[in-house]
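J.: The sequence and its predicted three-dimensional model are supplied below.
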Amino acid sequence: MFVKPTSASYEKGQKEVRQQIRSNRTRIEGEQVEAERYEKQYLKKIEMRCESQFTKAANKCRKMFQAAYDKCYDTVTWVAAWLLCWPMKLDFVCNIAEALGGASRCDPSKDIDPGFGEGYSYLKNSRSSFSKNFKDVRLQYKIGRIKQLRDVRDARDTAVAVMHTVNSKRAILNNILVIIKRLLAFVFLRIIIESQKYHDKYLRDIEFDNIYITKYFRRIDARRRVQEKHTLLPLKKIERKKLVDPFSLKPLKSEQKKILIDTAILLLEMLTATILILLDRLFYEALDLIRRHAKIDYLQTGKHDLYLEVKGTGMIASLLRSLLKGFNVKKRIRIERTNEVCLPRPSLMSNYYFLKIYGTYFAVWLLMLLQAYTQRLRRIICAYFYRKREKKRVLFLYNETLKRRRGFFRFMRKKVKRMARQHRLKENYNVCAVLRMNYPRTCDWLRIFPSARRTCLICEEPEPRKQSDFVECPNETCSFLYCKECWSDMGNVCLVCETENDDTSSGISEDEYGF
């Protein structure tokens, strides 16, 4: 179906067409006027530069004539200068050189290509077109799907996590040390309690810690020696194991046992510290191995060349060539990278710390050894405040020791004789002792072991390794051995031989002199 347009809409369309034609004509005329203006300005600028070059050349020529005249005038006398230097005043020659070429000497219109103004105007307008076009640029891109990584942390997060763990462990350790210090602050209470226990036992039990040969003990023995009575000093071997001189350096058997137990505990603690030191050395060796063999150096070399070429011989091509010339890049690359900064730098533990650790353990062991002797001061302190009680304790110790000595030798004499009569008295020889006795030349080295040496019949003490002073029974049929002290106490008589020759009994009860 065809609809005939009305006269109003037709006139409106014609009006818009005429306006568009008029605007295009105006724009074209404006561009032509602007192109002519740019071309006139450029020609005027070139002409002024040319005139400036001629002016500079003329001024330089005049300066040269003036310098030559001054040099000539200074060289000769004034009379000769008036005759010889006057040609240097003819500087009008410079004006003739400046006037060469006439009025058209600086006319650039014949050297400029036609259409220069239009090209420059088009180039200037293209700048705004470039800017406008770049504002409406739309980029289309597609982001690839990256696989999601789990439980991945960079070096910075790992370092923060390690520091957090170390700080938390250190806080726990500091709290434990504070608790231990507070508990150790109450150790003095144990000292007071133990002192009170010792004090009470000292006053109540006369046999408690009554094993010391004091000055009063020696005085009693000296008084009995003057009265020609039986004395105790010097002590017998069996008594020296139970009685001790407070000023002697040799510790008691009980003190030796305590020192050995404490030393074993201290050695275990030293073993723990030694293991930690060895682990530290192992850790150092591992880090040092990484430092020596994990160094990596990166070297990147190359070149970046960017060359933009504009083809053409016209004015626009020359302008674009000069404009894009600054974008040409010619760059050489040499980049060196290394991971030396990130490598560990371990350091060995200095000898000062070794000396400090093991020196502390040695000082603790010396204190443990000194403790065995400082314990003897407890009796001295109580004896100072309770003098009468101390005298009673010393008298009791002296009398009790005297009774035990008499009873022991009577008991041993009767026991040996009884076993000899019953034919049950014999020496217990082990394999080492038998080898040493049967093969004295080849197996005499076994005497370094106590089990390979013969013992005293009375006190059962093994003979010494070298220079034995033990006495063997002179009877060839008797092979029993006595130490020098027991031989003297038995009256220099072998009890076994005496029993065999004497059938009478001593009549002393075995239970009467039990030790």
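T.: Received it, and whenever you're ready, just let me know what you need.

J.: only C-alpha atoms for contact and neighbour calcs from this point on.
T.: OK.

J.: Tell me, how many residues neighbour Ala99?
T.: The tally of other residues near Ala99 (other C-alpha atoms under 10 Å) stands at 12.

J.: Just want to check the distance between it and Leu320.
T.: Here the criterion is C-alpha to C-alpha, to the nearest Å. By it, Ala99 lies 37 Å from Leu320.

J.: for Lys403, same thing?
T.: 133 Å.

J.: do Gly117 as well
T.: Between Gly117 and Leu320 the computed distance is 15 Å (C-alpha to C-alpha).

J.: same check, this time on His199
T.: Computed as C-alpha to C-alpha, the His199 to Leu320 distance reads 115 Å.

J.: same question, Arg334
T.: Here Arg334 is placed at a distance of 33 Å from Leu320 (C-alpha to C-alpha).

J.: What are the boundaries of the strands in this protein?
T.: 297-306, 329-338, 471-472, 481-482 (DSSP state E).

J.: Which one, of these, ends up nearest to Leu184?
T.: In this view, the strands of the chain are compared for proximity to Leu184 by C-alpha to C-alpha, and strand 329-338 is the closest at 53.1 Å.

J.: Put this next to the first one:
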Amino acid sequence: MDDKDEFESETLIVNEKFQSIRDEIVLQYGYDRFEPSGRANSTQDQFAAKTVLQCDRVVNQGIQRCADWFSSRWEACLEAIPVPVINHILCIPMKFHFLCDVMRVMTPWCREHIPVEGNFGQLFDQLNSSVEQLSREFITELSVQEHEEQAVLDGALPADNFTQAVKRSFNDLTAAMEQVFNVLQLLLSFTFITMFTQAIGYLRSYMRDVNFDNTYITTYFRQIDARRRRAGKRFLLPLKKSEKKEFIYPWSLKIHAEELQQVTSGLFQVMFVSLLSVILLAVDFSLFHVLDIVSRHTISQFNLTSSHQVDFRVDGDTIMGRLLRTMVSAFNSSSSLDVTSDNSVCVSPPSAVSSDVYISCACCVALLLLFSCLQVYSNRLRRVIAAFYHPKREKKRVLFLYNLQIQRRISSADSKHTTSRGQKRRTVFQQLVRCWRRLC
């Protein structure tokens, strides 16, 4: 549609240029406005007749201008010589305006040298009718058909179908991943419930089982021991080396054997996360190098160059030559095309993972390791919180622990004393046996 409008606009431009040329020719040869006559006289006769009239008009204008000049000089002479009689006598040559009639000798010469060729009228009529028909009946229809050849492969889809299939697959995968993420977010939003369940379970065990998490040397434990020490009774502190393994000092940084299981499970999680991070970073590093090699060796460049030039030349210095040269010059055109392109945009170089990512991963693993160790000390706070809200229950638990440890120490001392006595008796008997054997 744009090309059709362009052709029609070119036609209008040609018509306008010819109209200006026609007006120029008409005015140059004495026509006020060219109008094809309906009389029998042809255009050639009209141009010849009006050219003759133009010659007469030019000569008459020259004579009139000459007479006007003599009249102006007569008046100027009278003004220069103010004496009434003398000025008429001296200025009498300015009355010789009849000398201007000498210019009439140019009329026969102009008629003999009429600047109109013999076939000018016929060519002008043909050209005029051609331009009018061009402006009224010139219709263009430009039809461009593009045939795209595709390589036929076994099982290959056309470009449009392939693009639609890729888009559909990508949209389906995106929708599935969004659903998975929504489910994960929903599950993560319920993680706080596990905190409540663990707290409730710990409190129930704390209230029901006196042995549950009852291995701490608390302040009340020390007060009981100090009171028994002052009363001269058995006391426990300081603990023996074998007993220290069974108790936990709340303010001690040493990790107890029972707490070591939690640290071990946390370390396994840290190792798993660290291994996963190393694998992902290694895969990313490998992909970066592969894509870098591909981007550096798959860049192709092509250059498209074309040009065309349409140049109509009309030689000659006649009126028709100039007329045709001016009209045909509207069809002159030239264009050039020089396109250089490559596929660098499609194979842009990959971007490597910055060092900040590696530092962030290392910091996350370090924080996870730190939190795994700090979890031991945070779990000790559970007993402190439960004791704050249930102080009587805490005193009973501590008193039970203290008495239980007293009984263990007494039982251990008695068993050691019995064992030592048995060992001594067995030793005397063995000596007697040895002596008897020697005598025998």
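T.: Looks like it arrived, so ask away. What you are looking at is a predicted structure, and each value in this text was computed from that prediction instead of being measured.

J.: tm score of chain vs chain?
T.: The TM-score (TM-score structural alignment, normalised by the length of structure 2) is 0.60; 369 aligned residues with a C-alpha RMSD of 5.6 Å.

J.: more neighbours, Gly117 and Leu320 of structure 1?
T.: Gly117 (22 against 15).

J.: aligned partner of that one in structure 2?
T.: Gly117 of structure 1 maps onto Gly121 in structure 2, with residues paired by TM-score structural alignment.

J.: quick one, what contacts its match?
T.: Contacts for Gly121 of structure 2 (C-alpha atoms under 8 Å, 6 or more residues apart in numbering) come out as Ser42, Thr43, Gln44, Asp45, Phe47.

J.: Aligned against structure 1, show me the partner of Val310 of structure 2.
T.: Val310 of structure 2 maps onto Leu306 in structure 1, with residues paired by TM-score structural alignment.

J.: what's the burial count for the closest residue to that match other than its chain neighbours?
T.: Nearest in space to Leu306 of structure 1, with sequence neighbours left out and distances taken as C-alpha to C-alpha, 6 or more residues apart in numbering, is Val329 at 4.8 Å. When neighbours are defined as other C-alpha under 10 Å, Val329 of structure 1 has 13 of them.

J.: same question, Val183 of structure 2
T.: 12.

J.: Could you do Gly232 of structure 2 as well?
T.: Here the neighbour count serves as a burial measure; for Gly232 of structure 2 (other C-alpha under 10 Å) it reads 9.

J.: Quick check: stretch 191-198 of structure 2 compared with structure 1, mean distance?
T.: For stretch 191-198 of structure 2, the mean deviation from structure 1 after alignment is 3.5 Å (mean C-alpha distance after the TM-score superposition for structure 1).

J.: For Asn174 of structure 1, which residues are in contact?
T.: Taking C-alpha under 8 Å, 6+ apart as the test, Asn174 of structure 1 contacts no residue whatsoever.

J.: what do we get in structure 2 for it?
T.: Under the alignment (TM-score structural alignment), Asn174 of structure 1 maps onto Glu178 of structure 2.

J.: what sits against Ala35 of structure 1?
T.: When contacts are taken as C-alpha under 8 Å, 6+ apart, Ala35 of structure 1 is in contact with Phe116, Gly117, Glu118, Gly119, Tyr120, Ser121.

J.: Need those residues in TSV (columns: distance to Ile193 of structure 1).
T.: TSV is the format used below for those (distance: C-alpha to C-alpha, whole Å):
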residue	distance to Ile193 of structure 1
Phe116	118
Gly117	117
Glu118	117
Gly119	115
Tyr120	112
Ser121	113
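
J.: Now flag whichever of the residues you listed is closest to Glu228 of structure 1.
T.: Each of the contacts of Ala35 of structure 1 was scored against Glu228 of structure 1 by C-alpha to C-alpha, and Tyr120 proved nearest at 148.8 Å.

J.: For the closest one, give its distance to Lys229 of structure 1.
T.: Applying C-alpha to C-alpha to Tyr120 of structure 1 and Lys229 of structure 1 gives a distance of 147 Å.
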